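In: Mind looking at a prediction? Sequence and model below.
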Amino acid sequence: MWAVYAGLSALFASLTAILGKIGVQGINSNLATAIRTIFVLVMAWGMVFITGAQAGMKDIGGRSLVFLMLSGLATGASWLCYYKALQVGQVAKVVTIDKFSLILTFLLAALFLGEKLTLKTLLGGVLITVGTLVVAL
């Protein structure tokens, strides 16, 4: 089932780029990000209440809360940069460079989470890097 959700995530991410590029035309990219974030917030909290997950709020520990807040700040910074890049750049190039985060994630997961970099992961990372350079240059 995770693969279905991952596929849907890819579909929605591609729509995010296309719809965002159209939506950011003629307005400040920071304002566009803020408007988009309102809808993300409403949708996320809506899903929490629809699924009854709000009951789990009392179980969130301090460590989890700190890391979720840091993740939220990283997401916000990513979105601000992404929408500015979409505003001034070509979608195909922006998205390709943005997806280079995969390589950074492989490396950071190995460094901070102790995840193993397998030969398959390294080979995939090299191919993604080459593909990123081909599209971006």
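Out: Good, I have the coordinates. Numbering: from 1, shown residues only.
In: alpha carbons only for contacts and neighbour counts from here, please
Out: Will do.
In: What ranges does this protein have for its helices?
Out: Here the chain has its helices, by DSSP state H, at 2-23, 29-51, 62-88, 91-99, 101-113, 119-136.
In: for the ones you listed, which one ends up most surrounded?
Out: Of those, the one with the most neighbours on average (mean count of other CA atoms under 10 Å) is helix 91-99, at a mean of 17.
In: adding another structure so you can compare the two:
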Amino acid sequence: MWAVYALLSAVFASLTALFAKVGITGINSTLATAVRTVFVLIMAWGMVAITGHGQGLRELSVKSWCFLALSGIATGASWLCYYKAMQTGPVTSVVTIDKFSLVLTMLLAAVFLGEAFNWKTALGAGLITAGTLLVAFAK
């Protein structure tokens, strides 16, 4: 089932890029990020309310709070940079470079989480890197 959610994530991420490019026309990218974040916040808390998982808030450990906070800060920084890049760059190049995060995640997961980084992972990371360079910087 995780693969279905991952595929849906890719579909929604694609729509996010297209909607963002149109939505930031003529406005400051930081303001656009803040407006977008309001809607993400409403949607996320709405899902918590609909699913009835709000009681889990009391069960979060200090470690969970800290790492979720760090994740939120990283997400905010990513979105601010993404919208700034999207405002002036071509969608295809911006999204391609943004998705290079996959390679960075593979490396960081191997180093910090002990996840496998074998020849298949290295080959995939190399191909993604080559594809990123080819698509993002091709003239």
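Out: All right, it came through fine. What you are looking at is a predicted structure, and each value in this text was computed from that prediction instead of being measured.
In: what's the TM between chain one and chain two?
Out: In this superposition the chains share a TM-score of 0.98, using TM-score structural alignment, normalised by the length of structure 1; 137 aligned residues with a CA RMSD of 0.6 Å.
In: Counterpart of Asn30 of structure 1 over in structure 2?
Out: Asn30 of structure 1 maps onto Thr30 in structure 2, with residues paired by TM-score structural alignment.
In: That match: what's it in contact with?
Out: 80, 83-84 (CA atoms under 8 Å, 6 or more residues apart in numbering).
In: again with Glu115 of structure 1
Out: Shown in contact with Glu115 of structure 1 (CA under 8 Å, 6+ apart): Ala109.
In: so what corresponds to it in structure 2?
Out: Match for Glu115 of structure 1 (TM-score structural alignment): Glu115.
In: how close does its match sit to Leu107 of structure 2?
Out: 9 Å (CA to CA, to the nearest Å).
In: likewise Thr96 of structure 2?
Out: 18 Å.
In: I'd like the distance between the residue nearest in space to the middle of structure 1 and Ile38 of structure 1.
Out: Geometric centre of structure 1, nearest residue: Thr75, 6.8 Å, by CA atoms, centre = their mean. Distance of Thr75 of structure 1 to Ile38 of structure 1, computed by CA to CA: 14 Å.
In: Over to Phe112 of structure 1?
Out: Distance of Phe112 of structure 1 to Ile38 of structure 1, computed by CA to CA: 32 Å.
In: ok, how many other residues are close to Leu60 of structure 2?
Out: Using other CA atoms under 10 Å, Leu60 of structure 2 has 12 neighbouring residues.
In: List the residues that contact the equivalent of Leu86 of structure 1 over in structure 2.
Out: When structure 2 is aligned by TM-score structural alignment, Leu86 of structure 1 is paired with Met86. Listed by CA under 8 Å, 6+ apart, the contact partners of Met86 of structure 2 are 20-21, 94.
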